[in-house]
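**Q** my questions concern the predicted model and sequence given below.
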Amino acid sequence: MSTKEFTLDDLRRILREGAGETVDLDGDILDTGFEELGYESLALLETGGRIEREYGITLDDAALTDAVTPRALIEVVNADLAGAERAA
């Protein structure tokens, strides 16, 4: 069984790879809305694509748009990772 887990640090890294260092992602951002952090829906779709490629999963577009905070997105990704692990 794999111990692969998607963390806040993973999300920060991927967000920075996509948008650069223009947004402050340090501190307690788990429950801060992505819009408040400066990420609109197109940026989140790109983030979702990066996560899919790196982690080998397929994220539902609706789940991505419904995940309005980093905590929610991390939960979606980890649920997909757990589902992929069970299917393997």
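**A** Yep, it's here.
**Q** hey, let's count contacts and neighbours off CA atoms from now on
**A** OK.
**Q** tell me the buried residues in the lengthiest helix in the chain?
**A** Looking across the chain with DSSP state H, the single longest helix is helix 70-87. Residues of helix 70-87 classed as buried under the neighbour-count rule (16 or more other CA atoms under 10 Å) are P70, R71, A72, L73, I74, E75, V76, V77, N78, D80, L81, A82.
**Q** could you dump those residues to CSV with distance to I14?
**A** Below are these laid out as CSV (distance: CA to CA, whole Å):
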residue, distance to I14
P70, 12
R71, 15
A72, 16
L73, 12
I74, 12
E75, 16
V76, 15
V77, 13
N78, 15
D80, 17
L81, 17
A82, 20
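**Q** out of these, which is nearest to I51?
**A** When these are compared for distance to I51 (CA to CA), V77 comes out closest, at 8.1 Å.
**Q** can you list the neighbours in contact with stretch 56-74?
**A** 6-8, 11, 29-35, 41, 44-45, 48, 51-52, 76-77, 80-81, 84 (CA atoms under 8 Å, 6 or more residues apart in numbering).
**Q** ok, second structure coming up, stack it against the first:
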Amino acid sequence: MPAAVFTLDDLKLILRTGAGTDEGVDLDGDILDTDFEALGYESLAMLETGSRIEREYDITLDEEALAEARTPRTLIAFVNEHLAAIEQRA
């Protein structure tokens, strides 16, 4: 069975369903290196996003590391590193 991979599309879906989108923010644009706050997602929205990722991927994320993931690129990398570590232990 192939390892689970967390993609930008997965993140966008979780952001839209969990916290919605601010008017004027285009999640379909080039957002990989845009700070979450600039996208309208502050700490509470990011906690909800982390919770949804944990539930959907059946993982536990470190809250401090999650808080340090300031852009979609860093969050995606963080989640994928976690998923890869779990896959290696299996």
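**A** That came in fine, so what should we check first? It should be emphasised that the depicted structure is a prediction, and the values quoted were computed from it without experimental measurement.
**Q** can you tell me what T32 of the first structure aligns to in the second structure?
**A** Taking TM-score structural alignment for the superposition, T32 of the first structure sits opposite T34 in the second structure.
**Q** its match: neighbouring residues, count only.
**A** For T34 of the second structure, the number of neighbouring residues by other CA atoms under 10 Å comes to 13.
**Q** quick one: it from A90 of the second structure, how far?
**A** 34 Å (CA to CA, to the nearest Å).
**Q** next: A19 of the second structure.
**A** Between A19 of the second structure and A90 of the second structure the distance is 32 Å, computed by CA to CA.
**Q** I'd say F36 of the second structure and E42 touch.
**A** Yes. With contact defined as CA atoms under 8 Å, F36 of the second structure reaches E42; the gap is 6.8 Å.
**Q** higher neighbour count, those two?
**A** For the pair F36 of the second structure and E42, the greater number of neighbours falls to F36 (19 against 14), based on other CA under 10 Å.
**Q** helix, strand, or coil at that one?
**A** Here F36 of the second structure is recorded as coil under DSSP: H, G, I helix; E, B strand; the rest coil.
**Q** got the contact list for it?
**A** If a contact means CA under 8 Å, 6+ apart, then F36 of the second structure has E42, R70, T71, P72 as its contacts.
**Q** kindly indicate which of these lies nearest D26 of the second structure.
**A** Among the contacts of F36 of the second structure, P72 lies closest to D26 of the second structure (CA to CA), at 13.5 Å.
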